[in-house]
Structure formats: structure tokens, C-alpha cells
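sequence unavailable; structure follows:
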């Protein structure tokens, strides 16, 4: 019986090829999108799931409960030591201090190899590898980072540095400062981990990188790369550890600080998704993509139901004959389900092909290495099986019931009409659903694109164009000044500043601050930027009160921003000039020389924070160079030559500041491109269905059109005959889509502290776009119908 059903189904598909093509192609697009989304969601939900004790692994994070609450994934470096020595909740505790970028140098006789590792380096305590499951291919798991000057590198880097030689015992030099002996080879990191460092160094050598962090005594400052990980004992709970951390605050902080500073545990599974702690993904977006994938499948199913119920009239005689010959309604129903299953099967095959072809583009967009792994991915096959069954019954049930209830006498006499298939009202609902989904996606695309344009082009309060950020070694202050002096003489170089980081940066230092003449408990956190006296002129920062500090190698004077003044509840910036402030636990005390106009020191996702700018040449890591773009190429060549002469042991690398800031919005750009793709696919699916539906209407109305033309109807009358119904449905869809899209986009924009407004023009543009697409689709087929010779259509009457 099933074989017969499939045979009949195949015969009907080959007989109605355009109908089959529209359904198969439409379903395959919807299913292909759902496969890609399933792969993306599965990839992100699997981040760091491979660790053996993942349910007991936590990271200690910082929260500031102040007038302006703040969070950080980092903690003061003494937290890990105190937690290990004072509490018994942890089976293992490990501190990891990471730094972006690293220069790796190897001496091989006369051949000196230099590599820049953008994944950075991490100074890690040995217990880190007892907490995390990063398998060691070579070396002793118990002690490979327990001695000074020991290092572990990944298998990939071992091949890169040493080729076929055994890397164990070989020496690598980090940042031209410290030699490390390779004592461990780690298995290459999986793609779905947030721990991207491929070089781990003994924590005992941290003093070579930062004396401040290595001192292990500063509770008042947080460096964004300073992390502490905990493996809780099996009988311990996070609540117990959080209570212990609260006691740690009371012991090490006084006055208002004891109420402001909070430490708590963050689950390993939350690290990848929590935007408050610099998570690289957002679960809300994953669920939104899942919903979009569902919408696209529904849109494709709507096409099928619409076309199948419309096509039912053309199959009325076939159904009538089958019923006269004894076919039962349930047999007709299952025959149509079999046809639908056949269409779904071909759609699934085509969807897999489309998904496989699409994955390289998806990986390029996400900078990942996701794969469908068709032969080794049982969850995907289960997903495809469930999708196939659901689509088959969702798409085939209603048309099957419509066919099964035809009266044989009326079917054989061709007296069936729209009312007998009971589908006209349903088809209206389904078309409205398609239009609504398309309009919601179009509105989402417009809003996200508008916010991206706003973020990338709105003034951040400083100059970001034509500025080169050149990382510099901090080992030799004499060479640092030599570089600045020589670069200043290059034609095309307009301004130069030595600093820790540009005004807006993902890497920032924070510390506690105490303002003169305030009570002891008036103590809060502030962002610190170390820079020389040319910082303001290089980046175009404006003073609103006071003056710039005088050139100096250390903090004799300090600049603050307007937000700093506002946090003090002082009305005039002039009032703070000359007042002394204390930072870094009292190790730095200096007067305020000037107040800088507010600028954005993070992306537009964050509010402008209180900050201070002070000179400290021991912490300069960047040479910022403002150039004349007209003389860029000769200037760049001269700069590289000067660099190589000044720092022959270091690699020359640079980046333009505007490109660096654009990376703040990489995640949003990915979201935009995905939404754009899904919106286009939804429009294609909807347009295919609309074209098929109008084609069916044109065939059913052939004689009506002929009569109208004989009676004097012109082209616009025929177009209106087809278009008026869809215009009403489009407007109804907009009424449904607009409030849903407004709510969803309002939630999206809440993630930006500086954002666009949802004005009516966005929604009008969306409905106009939908109307034009629908008008083109309906109009194209309607014109063909209107151009037909009425004599031909009326000849049989």
C-alpha cells in the first residue's frame, strides 16, 4: 500500500512540476536555515562542556553595588590566594593572568625566529590544569608549571615553532624579556572553548610582566585579565562559597568599600553567555535565531498548505473516481500524506546540500570552524527526522483532509468551488502569517543596521580616524622615547602619544579612588588611563576646565572627566581643579590639573564611566600616531624602517584605531548579517508561494478575465482584481507584525546605552518594502494573465 502511495505521489509530482518545484525549493530553504541554526545553537551551547568536572567549576567575578553598578569577570589578584588559604570549600583554586598578543622568539644559531601570537599568553598556577580538562600530550601533569621559567604550548604551536623536532626542553623567549623551557605539550584546543591562550607560563614569572599584580597585595584595583577559578568540593555549594567571599570583603575592605565591593561565583556554563562579564555570545540571540528558524519552516509549510488546498480543485475528478472505485477517506488522506512525505524527503536532501554549501560562509562570518559532521552527528539526524515528520504532517494534514471529504458526484461533475475546499479563509490567515513574519524580519534588519550605522559613525568624543595604534615593548623606556622622537620627524606624522591604550579600548585598568576633603567612606572605582602630555592633542580630547598636565614620567598631576565630577555631585568642573585625589591604594596622590570633556571609553553598549588620565611611563604599551592620509604610504614605510632600527628584536605590527573600534561591534555585525540572510530567505519563500497562488488564481479566473476584457476592462482593472485581496492581507499582517517587532527591537536596543529611537519611518520602510515585493510578484503573473487573448479563454463557452 505504501509503495502504491509513493508511486502515485511520484506520478503527481512529475505531472505538476512547477507545483513540485515551488514546494520542494521553499521547504528546502526553510529546513536548510533550521539546520544551520541548529548547528550554531549546538556549537555555542557546547562551549567548555568537555571539562570532566564542568558542574563544579566556577570563576570568581566582581560586582560593584554602587550608584552606578558595575561588573567585571576579573578580580583583584589577592582573592585567589586568600580563598585558597582561608577557606575549605575549594578542592582546587587557580589564578590565571592573561595578556593579549605576545612576541615569541627562538634562537636557532644564526636563524632567529619571531612570531606574534594574537591568542596571547597566560600566567597560570599549576592547579589550573587540575580544574580544566586540557589534555597533556607530553610532560608531567603534576609539575609542568610548578617551577619558574616553565611553559606549556599547544601541539599546533609546537609544530609551528619546532617543526618535526621534539619541543620538550626547548627554549622560547616571551616578549624579548624572559626565557622559558617547554615542559608540556597540550592537545590542540577545541573550537568551542573560551580559553583561547595557547601559551601557558609559570605564575611565578608574573613579576616579569607586572610587578603590581605579582605583589599580590592590592585589593583596590582590578586588571581585566586577572581571573580566579575554583573547583568546588563535591559536598560544597556555591551559596557557601559566596558567603565566604562576603566575609573576605569585610576583612579586606573598610568603610563604604565594604558595601560596594562584592565577589561571587560564576558557573562555567555561564561564562560564554553572560554579557555582564564579557561573554562572547548571548543566549537571547540564540533563542531568537531558533525562533526565526521555526518561523522560516512555518513559512515554507504555509506555502505548501496554500498551494495544496488551491491545487485540490484541479484534482477533484481524480478524487471522485477513487471514491467511486471504493477508496475510503482515510486512504485518500494517507495517500496525500505519502505525497507530502515524498516532497519533504526531496526537500530534506536539497536542504542538507544547501546547508553544507552554506557552512563555509557561516564559519567565515562567525570566525569559527563549525561543521555539520553528517556521519558523526546523531543529534543532527534526530533533528532532521523530527523536522521531516513534523513538516510532513503539518503541511499534509489539512490538504489531505480537504481531499478526503470531497463528494464524489460533485467532484465528477466539476461542480466544486472555493467554498467546497474550505480553504479560502484559512489561506488568507496563512498568507497574513507569511507577510507578518517577513515584515518582522525586515523591521529587525532595518533597526539593527541603523544601530550599527549609528554606533560606527556617531562621534565618540575623540578622533579615531587616521590614527595608528602601534604596540610597543615596555622593557626599555629609553628606546620608547627614541622611537617617539624619530617618528615625530617623519613626513606625514602629525601627532604622537605614548599611552597604555587609546581612549576606547577593551582592555582597561580600574582602581579605587579617594577624593580630598571627603569622608573616609567616600571611595569608589574609577577607570585609569596612563598617557603622556600629548594624549589630548593626538586624540582630539577637549578640556572643559583647567589645563593639561605638564610633561612628566610619573603622576605629578591628574586629569579627570566630566562624569567624575558628576559622581562627586559637584556642579562646576572648575571646583575640582587643584583638589588632590588618591588612587592605587594611596600609592599615587596628585592634584587635578584639568577636566576633560566626556568621551566613550568603551563601546556604545556601555555608559561613559568616571576616569582619570595620568602619566606613568612604566605602563605605556601603545604608541598612537596621527597621520596625514595623503602621505600614508611613504610615512608607513619610514615608520617601519625606524621601528626595525629601534627594536630589531621585535616584530612590527600596527592597526588603525577605527578598525579596532569596529571590532567592538563584531557580534552585532554577525547578528545583522544573519538577520539579513533570514529576511531574504523568508521573502524568497513567501514570494514563491505568492507566485504559485496567483498562478492558480489566474488559471481559475481565466474565463472571468476574458469576460471582463470583452466588457471593456483594461490592464489596471485586471491587476486590481488580483492585487486588492493581497493588499488587504498585507496591511493586516503589518498590524500584527509592527507591535511584535517594536517589542523585540526595544529589547535589543536596551543593550545599548547610546541607541537610536524606534521612529515610525522604520516601520513605514518595512511595509513599503513588503508591498513592493508583493506587488512585483503578483503583478508579474497578473500581467501575463491580463495579456492573454480573451477569444482563446472564451472559445469553449
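Nice, I can see it. Model, not experiment: these values are computed from the prediction. Residues are numbered from 1 along each chain as shown.

please make it C-alpha for all contacts and neighbour counts, starting now.
OK.

so how far is residue 217 from residue 461?
36 Å (C-alpha to C-alpha, to the nearest Å).

for residue 470, same thing?
The gap separating residue 470 from residue 217 is 32 Å, by C-alpha to C-alpha.

do residue 606 as well
Distance, residue 606 to residue 217, by C-alpha to C-alpha: 30 Å.

ok, residue 470 and residue 217, which is more surrounded?
Between residue 470 and residue 217, residue 470 has the larger neighbour count (other C-alpha atoms under 10 Å), namely 18 against 15.

so that one: helix, strand or coil?
Here residue 470 is recorded as strand under DSSP: H, G, I helix; E, B strand; the rest coil.

likewise for the one 3 residues further on?
Assigned with three-state DSSP, residue 473 falls in the coil class.

quick check, distance from stretch 158-176 to the centre of its chain.
Here stretch 158-176 is found 34 Å from its chain centre; the criterion is C-alpha atoms, centre = their mean, to the nearest Å.

how about residues contacting that stretch?
102-106, 138-139, 179-185, 473, 649-650 (C-alpha atoms under 8 Å, 6 or more residues apart in numbering).

same question, stretch 664-680
33, 280-281, 292, 296, 365-366, 438, 441-442, 444-445, 448-449, 452, 506, 603.

how close does residue 598 get to residue 560?
9 Å.

which of the two has more residues huddled nearby?
Ranked by neighbour count (other C-alpha under 10 Å), residue 598 and residue 560 place residue 560 first, with 27 against 22.

so how far is stretch 495-506 from its chain's centroid?
Relative to its parent chain, stretch 495-506 has a centroid offset of 26 Å by C-alpha atoms, centre = their mean.

ok, structure two:
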């Protein structure tokens, strides 16, 4: 392009300032949304890729095949001694183990404990995870059981500006021991599943009794393979390995119940494991698609306005032809103008993305930044593609107009009926996606509101969970004293201890319950050990029979011989699972042939975990000494201000057990962790959807402005023949709304399939009501009416004489 072409572009943009603002602004907003959501998707898919040779590291998964059980599927945990047995059976196996992580230990200073992300690791840790070191040699440090390596943040926290190397610190995990700091590693990035601030050597002596018990979940095992083929070959051999090693604990053909899988570490974050469902991966994919579709809407909007306004330059093209310009020169000029315009929009979009990142990070709890070395080349490619796409049709259309016919015409060509139909089709496409976005936003907000307010089977208000009671450093006498002290606090109504609590705290255990006269091992049920007042604390609803009490001494499972029936309470879902037609029919029945259990009561289902996780059949076992449980968690029922109660409980804890950090919170705080990711995704989706609708409105307004300006003489003739202003408004608005109404045909099936897929990830979910779709369509229609009503009113109020003179 020469300077005259650039001058022409400048004059075209400044002459039609509103058109330029709408066209460039709409595309800039679309590019900004695309950049932000792409950065989010890029961040979520970049986990562990910061590690050197991450593509050779695999997480060993325990894959349970127990249909109907809460523990069916893959979990990222294995028994402690798995790697030892693998090395015996497969010499040359390269692997390491990580036990602990986020808030798994503490640092004791001046008799008080501070919670830290402590992990016990093998000396081979750096063979797989070559963490960048700030000081010292991490590989050499882990060879001594008296050494520890810490993160830069931990070094600054505990040693300030002094050199941490060689200094000692007391780290508690299972037991409190003194360690010498032998290295400092760089803080791990946020795109990592590892939460590590202190690494200490894993003791050669098994730290737990069931270290070699198949079926236990104690730590994470990682293996390294040089090629994917080697990993797949090893995985194929694990079936016979499990059958050979797990027979004693799991019986013959153990691999049919428990198998081992190898998960590439870069897929760990988004792969459904344990209590994590496929919802996280689906959320990332959904938001990535939203970004792409928003960009596509912006591109369509830009092309639509560009082709609509191109006809206004027909006389300019004709004059250029008269003055000697050939068709090739005109095509190059229009394509160049389109590319430059898109480049300006891309620059503005990049600025908008940079300005909006702090707000998006705050709304989504993220830490996104723009990697310009990656983004700028992609934007340059986008500018070329969109510029050519937007400029190609107008360039060909205008360059082929005969100069004489254009100069002799009383009006500029507008592309005829074919051009009108093309523009309407593009509006249908835009608003079809916009309506689908509105439906999606409504459904997402309705679902997130539902899970926060749904009936969980217990009274969530006034509940406080003390997770730190389960720490191994707290002795049974200390637990009993703590429960008594908590019960005496003002505002505390009652306290109970169990090995499970709201928020996913405590143990996750299940077993098969054999049914009398029925072949097979029976259904798999989750089981929870509870202490006195458990059902009273939670306010669970009794459906039939009774709950445990101290009047019936046979309720206590600790005093029952192994071959004698134990009293159990089951939940509603366990009734059909155990073959009973009603809760009343289950009362007094004994199940479990090898380990008899007599049902004394049926309570309503209680959901302690994520709404995405299936709420399964459960039975409860009673003990009068819950403080002796290895994973005893205390739950308090209280009245008054939750913050004041948490502060009071923390004060009691720090006074009685200062060597263990207090970990606790209200039921609402514990449950909030399950809703956080979906609520963040909902906010990001709503932002993208709102801007997509805005871009669609901008395009519709620009098109309405263009079409209204071209129909001024038609309006004058209609008014001369007796049409009222109301008739004119109805005509224009009706024609503008026609593509919007047709867009529902595109939007409804698309939104239905997308939202049904997303809701399928929730066990507790809303129904896809037709009201969601009708409401979205009404909202889109109102938005469209408000968008074009101004143009229609202005055209209808024009005097017929003025309209007939000005076209």
C-alpha cells in the first residue's frame, strides 16, 4: 500500500467514526476475550510441564473396579511399599515416592506449631523431579536422614535474611524431629499439583503398620520411563504382578478388583482421579470453546459490517477505475485496508486483555499473565487470516462493478438480495451463539446456586469441624481432654467424634456386604465409625428404627465378638442396595454372612463431599471410644457468631496441644472448597458470554443503522401513502428481529447438548427446564429490540418530503 491508499483508509475511518468504532471495537473485544480465556486454558493445561523431562514421568494409579461404590475408578494413591515390591519383581525400575504435601506437617518453634506443606520423599526424588535449587545440592541432601531441603519462601519465613544452610529446624510429621537444612529449592510455580515447602527423607522403617497392605492408600508413587512404549509395556505386566503380590490381602484374581495404571504426569491435573470428576477438564474445554466462539462472533460481526458498508465506497471505486486503476490494484488496496484495520483492532484487543487481567484474576482466583513472545506471533497470524477473510469479499464485489453503471446510478449498490440474505445469515449465526451463551450462563448460575443451597441431609449451619484432632501427634488422652474442653465452651451445644466429617475429612473406607442367600461378594458400601451424639450433632433425619445410644450396650462394636452381629445404621441409598423394598423392612435384618451386621436404623443420605461425587450407600458403626480412632475428627454443634466460635476453639487448641497446628473451620467453609472451581468457571463463562452478546448487539446495531439509512426513500413513500410512524417502527423492528428469532433454532439444540454434558458431571444437579431456554430467548429478543429501536424510531419520524429528497 502507498501513502495515498493509507490516506484513503484514514479518511474512510474518520468520515464514518461510529462505524469504525463499532467495527474495530467489536473485533477488539472479541480478541480480548479470546486472549484471556486462551490464557486460562493454557494455564490449566500447563501443569507439571515446567519440570525437566516431565514427559518421562508417570503417576501410578490404583484403579478400583467396584461398580456402585464411591471408590470405583482411579485414585492417585498407592500402598506405601508398592515401589519396593516393583523393584524386586522388575529390576531396574526407576521411581520415587512422595508422602504428604499440602498442610501435611508442621514446624515447631518455641513450643508452638506452624502448619507447613511437608512431604517425606525417597533419596531418588531428584532422579525424577529435578527441582531448581537456589542453594545446595538437593540430590545429595536427601541421602542423609537428618537433612531437609526447604523452599525459598520457607527459608525467608523461618530464617529471614540469614543463610539457612546448616541451621536446624524441628519438623513434625508422624513425630517431631530436628533436621539440618542442607538445601533451598526455588518456589514451585502455581501450575503444579505439588504443594511442597519442606522435603524430608522417607524413613527406611515403614512409618505405618499397613505399609505393605494391598488396598491401602498412603502415598503417591511415581515411575520414570524413557519412552511411552516402555511405559505401556510395563503397564501391561502389572496385572500378573498384582495377582502375584496381592493374593493374601485381596484374594485370588486380585487384579479384577484392583489394577495399576500409569498416568502421564502432565495429565494429572485434568484427569479424573479419586473424588475429582471429569468436570474440571470439561470446564477448561468449555471455557476454551467460549473464547474461540466469542472470537468467531467478533470476526463474523466484523465481516458483516465490512461487507455492508463496502457498498458506500462504490463510487470511489468507480472513480479510481476511470482514472486508470485495474482490478488487481483495487483488490490489493481493500485487502491491505482490511488487514490494517484488523491489526488496529488486535492492538486494542491486546491492550484490553492486559487491562482486564487484574479483574479476571480477582474474579477467578487466578494469576494469568500475557506471554508476549507467544501471543504476538499468534496475533499477527490472526490479523492476516481475519483481514483477508474480511476484505476478500468486499474487494471482489466492489472491483467488479462497472464504473459507468455505478456513476449513473442514483444510489450505491448494496449487494442485492444475495447480499441481504448473507448478512441475515451471519446475524443468525451470531445471535444463535449469543443465545446459547445466555442459556449456558443461566444454567451455570442456577446449578452453582443449587449446590450451595441444596439439602445435604443435615443442618450445615452451626457446624464446626476440627480436623487437627486426627493428627498422630495428638494422643488419645489429649483427644478426650480436648473433647471435654470443647464441650464446655460457651455456645457449644454438643460435640461428637467420628472418622469422617463434612468436607471430606477423615477416612474413606468401604467393603462388600454379603447378602444371605445371594451369590457373590455382595454390594460395596462405604462405612463410617461414629461416636456418641454423632447423628444429634448433624441433625440427620431418622427414617426408620433408631440410632445408636449408650442404653443399648450391644450398639458398641468394640465389645462385640467377631462372629457376633454388630449393630449398624444405614442410609437411604443402602436400603435398595442391600435388597430391601423399604426402610421399615430393613430394620432388624442381619446382612454380611462372614461378618454379620444387624440393621437397627435408617437415616437420610448425608452428603459430606463434592456435589460432583456420587453419594453412595453407607453404613455407620458405633464406638464409645472414638478418640482412639486413627483418623478421629471432631464436629461441634454451636450457636452464635461462627468467627468467634472458631477463635474460641483455636484458643483452646493452642493452649492444650500447642505442638500441633490447629486445622478447622465451619461446615460452610469446608464445603466451599467443592464449589470454588465451578463458581470460578461460572464467573469466567458469564464474562465471556456477556461480551459475546455485546458484540452481537454491536453488529446488529451497525446493520440496522446501515439498512435504515438505505431505506430512507422507502420510508418516505410509505408515509406518503398513509403509513403511520408506528407502522414504520413495526415493519423495521420486525425485519430486524427475524434473524434473531430464527437464531433460536440454532441456539436451543446447541445449548441443550452442551449443558446436559456439563450437568452430567454432577451427582446433585438441576433439571434442564424449558424456562431456561425461553428466558434466554426472551432476553435476547429484548436486547435486540432495544438495540434497533432507536434506528427504527429515527427513521419513522423523518418527514416524507425530507426522506424523498435525501437518499
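Done, it's in. What you see is a predicted model; the values in this text were computed from it and never measured.

buried residues, stretch 268-286 of structure 1. List them.
Using 16 or more other C-alpha atoms under 10 Å as the test for burial, stretch 268-286 of structure 1 gives 268-269, 271-274, 277, 281, 283, 286.

if you could redo that for stretch 289-298 of structure 1, that was the one I meant.
Buried residues in stretch 289-298 of structure 1, counted by 16+ other C-alpha under 10 Å: 289-290, 292-298.

what's the distance between it and the middle of its chain?
Stretch 289-298 of structure 1 sits 18 Å away from the centroid of its parent chain (C-alpha atoms, centre = their mean).

can you find the partner of residue 262 of structure 2 in structure 1?
By TM-score structural alignment, residue 262 of structure 2 lines up with residue 265 in structure 1.

how about that match: what's its closest non-neighbour residue?
residue 60 (4.7 Å; C-alpha to C-alpha, 6 or more residues apart in numbering).

wait, what's in contact with that neighbour?
Contacts of residue 60 of structure 1 by C-alpha under 8 Å, 6+ apart are 73-75, 227-230, 263-266.

out of the residues you listed, who's nearest residue 762 of structure 1?
residue 73 (36.7 Å; C-alpha to C-alpha).

so what corresponds to the closest one in structure 2?
Match for residue 73 of structure 1 (TM-score structural alignment): residue 76.

quickly note the distance from residue 554 of structure 1 to residue 591 of structure 1.
Distance from residue 554 of structure 1 to residue 591 of structure 1, by C-alpha to C-alpha: 13 Å.

more crowded one of those two?
Comparing residue 554 of structure 1 with residue 591 by other C-alpha under 10 Å, the one with more neighbours is residue 591, at 20 against 15.

distance from the longest helix anywhere in structure 1 to the middle of the chain?
Identified as the longest helix of structure 1 according to DSSP state H is helix 329-366. For helix 329-366 of structure 1, the distance from its own C-alpha centre to the chain's C-alpha centre is 28 Å (C-alpha atoms, centre = their mean).

okay, buried residues for whichever helix or strand comes after it please.
For helix 329-366 of structure 1, the following helix or strand on the C-terminal side (DSSP states H and E) is helix 378-404. Applying a neighbour-count criterion of 16+ other C-alpha under 10 Å, one finds 380, 384, 387-388, 391-404 buried in helix 378-404 of structure 1.

what's around the closest residue to the match of residue 73 of structure 1 other than its chain neighbours, how many residues?
Spatial nearest neighbour of residue 76 of structure 2, excluding adjacent residues (C-alpha to C-alpha, 6+ apart): residue 61 at 4.8 Å. For residue 61 of structure 2, the neighbour count with other C-alpha under 10 Å is 22.

using the three-state scheme, assign residue 61 of structure 2.
strand.

quick check: the gap between it and residue 222 of structure 2.
Residue 61 of structure 2 is 9 Å from residue 222 of structure 2, by C-alpha to C-alpha.

now residue 161 of structure 2
Counting by C-alpha to C-alpha, the gap from residue 161 of structure 2 to residue 222 of structure 2 is 35 Å.

do the same with residue 145 of structure 2
According to C-alpha to C-alpha, residue 145 of structure 2 and residue 222 of structure 2 sit 21 Å apart.

more crowded one of those two?
With neighbours defined as other C-alpha under 10 Å, residue 145 of structure 2 and residue 222 compare such that residue 222 has more, 24 against 15.

so what's that one up against?
Residue 222 of structure 2 touches 57-60, 95-97, counting by C-alpha under 8 Å, 6+ apart.
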